[in-house]
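In: fold the following.
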Amino acid sequence: MKAFASWSGGKDCMLALYRFLKDSENTVECLVNMCDTDAVHSRSHGIDKNWIRKQAKQMEIEVIQPVSDFAGYEKVFKHQISILKERNVEAGIFGDIYLKEHKVWIERVCSEMQIQALFPLWGENTEDLLKEFIGEGFKTILVAIRNDVLDNSWLGQVIDTRFLADIKKLDGVDPCAENGEYHSFVFDGPLFSTALDFTTGATITSGNHNFLHLKQND
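Out: As a prediction, the model looks like this:
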């Protein structure tokens, strides 16, 4: 099956992609990373879109970065799917785990575009998913937090077994942050040829979110 991967740069879309590619008959045509109208940042995680391109390069997968505001998101997303259908793409891969409303939206959009929506992680225990992600050798860093849920000490943390133990101690916080408690950026793992090299910079606050700036090492 030939598919595109809906891409944020974080752990869930990475694990979904990884599982999909374990079937040797599957191929990924490209990553689709929706970007803000400022043309600089990925919509979901606030990451500079150049870092998404670096991920794609390490995986040797093409990345497409359509630009959209919130109101025009569905129209732009559908337009991109229509282009990919001309390249014989049959399905989209999504990293959703249990948010039913978002899954329903994806399924409707994909149905209207006559492609299959795939959810490799759907309905699974989020602690188990995080253990799998860590165990497979992926490396990821927290690049955004909801500051009404987590304090700034969580920004920049690497997701590992210690992180999992600590996050489990917090009431009302999902280990995989399915409710948006945090967002992550994958910088190494079994799909990468080499790890991405970076340093962390300033913290930027926007509403109830804090974002960590990543800088390329010289």
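In: CA only for contacts and neighbour counts going forward, please
Out: OK.
In: contacts only, for D151.
Out: Applying CA atoms under 8 Å, 6 or more residues apart in numbering to D151 gives the contacts I145.
In: and if you look at I64?
Out: Applying CA under 8 Å, 6+ apart, the residues contacting I64 are 30-33.
In: could you also give me the structure for this second sequence? I'd like to compare it with the first:
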Amino acid sequence: MPAALLSWSGGKDAAWALHVLRQQGTFEVVGLLTTLTEGYDRISMQGIRRDVLYAQANAADVPVLEAWIPPSADNAAYIASFRAALERARSRWPGLTHIAFGDLLLEDVRAWRETLCAELGWTPLFPLFASNTTHLARQMLSAGLKAHLCCVDTTRLDARFAGHPFDAALLDQLPTGIDPCGEHGEFHTCVSAGPMFAAPLTLQPGPPLLRAGRFAYTDFWCLS
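Out: As a prediction, this is how the structure comes out:
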């Protein structure tokens, strides 16, 4: 079976992409490529702690490949870090050519990734793309996926949703126009259980914190 990396954010979509790839049996996911922010020791955008990332990777039985960027990194800095991480991956797994992403709907994001990967000599995979996100959200929950909203864009969704479980009650409460999977950046999640993990994580939430006057983060500590 050919090998592939998976772009790992620590959230539900990346986790579900891992589950789907394993179900399909076409590629073996050998590494989780994760972008972290220097000075914060956290996954970029999601704000998930590095120790939680490694607990997720252990539960998934897949090693982490770290790609570090400075705070407020521009696109060039992200690409340079991404390129370096891919080079390290190919040194570790010679012949590796594929990387999967958990994107769902956004054609412009997919096109950007396709162009970037082509320039770097990689082939992108999009196992969840064009999913019906209403159906997908319910499918995740019925399969036992557990996650919490770790970041809410308060220009799109009320800050009170920060820290809320990603569950049926949340889906029922989301205002009209908010994607059930947060595909338009309304929210990001931190996954703690599901069919992609050998055992669930026990996470302890902290109080919400507003950053940049816009993003409501909820911190999570890993207790097990």
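In: once you drop chain neighbours, what's closest to S81 of the second structure?
Out: A67 (5.5 Å; CA to CA, 6 or more residues apart in numbering).
In: residues touching that neighbour, list them.
Out: 33-36, 81-82, 84-85.
In: looking at the contacts of I64 of the first structure, which two lie furthest apart in space?
Out: C30 and N33 (9.5 Å; CA to CA).
In: which neighbours do the two share?
Out: 63-64.
In: quick one on the thing from earlier: which one (most neighbours) among the contacts of A67 of the second structure?
Out: Neighbour counts for the contacts of A67 of the second structure (other CA atoms under 10 Å) peak at L36, which has 25 neighbours.
In: now the strands for the first structure?
Out: Secondary structure of the first structure (DSSP state E): strands located at 2-6, 27-32, 62-64, 91-93, 116-118, 139-146, 182-188, 198-206, 209-216.
In: now the ones you listed in a markdown table, with distance to L84 of the first structure?
Out: Formatted as a markdown table, these follow (distance: least, CA to CA, whole Å):
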| stretch | distance to L84 of the first structure |
| --- | --- |
| strand 2-6 | 8 |
| strand 27-32 | 8 |
| strand 62-64 | 10 |
| strand 91-93 | 10 |
| strand 116-118 | 13 |
| strand 139-146 | 29 |
| strand 182-188 | 25 |
| strand 198-206 | 32 |
| strand 209-216 | 31 |
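In: contacts only, for the aligned partner of C110 of the first structure in the second structure.
Out: The alignment partner of C110 of the first structure in the second structure, by TM-score structural alignment, is C117. Residues in contact with C117 of the second structure, defined by CA under 8 Å, 6+ apart, are 123-124.
In: the first structure: helices as residue ranges?
Out: If DSSP state H is used as the criterion, the helices of the first structure fall at 11-21, 49-59, 73-85, 100-112, 126-135, 161-167.
In: and the fifth one, what does it pack onto?
Out: In this structure, helix 126-135 of the first structure packs against helix 161-167, with contacts taken as 3 or more CA pairs under 8 Å, 6 or more residues apart in numbering; DSSP states H and E.
In: now do the helix it packs on: distance to the chain's middle.
Out: 20 Å (CA atoms, centre = their mean, to the nearest Å).
In: so what does that helix touch, helix or strand wise?
Out: Counting by 3+ CA pairs under 8 Å, 6+ apart, helix 161-167 of the first structure packs on helix 126-135.
In: whereabouts in the second structure does the helix it packs on align?
Out: Under TM-score structural alignment, the match for helix 126-135 of the first structure is residues 133-142.
In: quick one: average offset of the matching stretch versus the first structure, please.
Out: Superposing on the first structure and averaging over aligned pairs (mean CA distance after the TM-score superposition for the first structure), stretch 133-142 of the second structure comes out at 1.1 Å.
In: any buried residues in that stretch, and which?
Out: Neighbour-count burial for stretch 133-142 of the second structure, counted by 16 or more other CA atoms under 10 Å, picks out 133, 136-138, 140.
In: who touches it?
Out: With CA under 8 Å, 6+ apart as the criterion, stretch 133-142 of the second structure contacts 16, 104, 167-168, 179-181.
In: looking at these, which is nearest F187 of the second structure?
Out: C181 (8.1 Å).
In: ok, T200 of the first structure - contacts?
Out: Here T200 of the first structure is in contact with 156, 212-215 (CA under 8 Å, 6+ apart).
In: skipping adjacent residues, who's closest to it in space?
Out: T200 of the first structure sits nearest to L214 (CA to CA, 6+ apart), 4.7 Å away.
In: which position in the second structure pairs with the one you found?
Out: In the second structure, L214 of the first structure lands on F220 (TM-score structural alignment).
In: what residues are up against its match?
Out: F220 of the second structure neighbours (CA under 8 Å, 6+ apart): 48-49, 52, 150, 203-206.
In: re earlier: looking at the contacts of I64 of the first structure, which is nearest I167 of the first structure?
Out: N33 (27.5 Å).
In: isn't that closest one right up against E62?
Out: No. Using CA atoms under 8 Å, N33 of the first structure is not in contact with E62; the gap is 10.7 Å.
In: quick one: contacts for D167 of the second structure?
Out: Counting by CA under 8 Å, 6+ apart, D167 of the second structure touches 141, 146-147.
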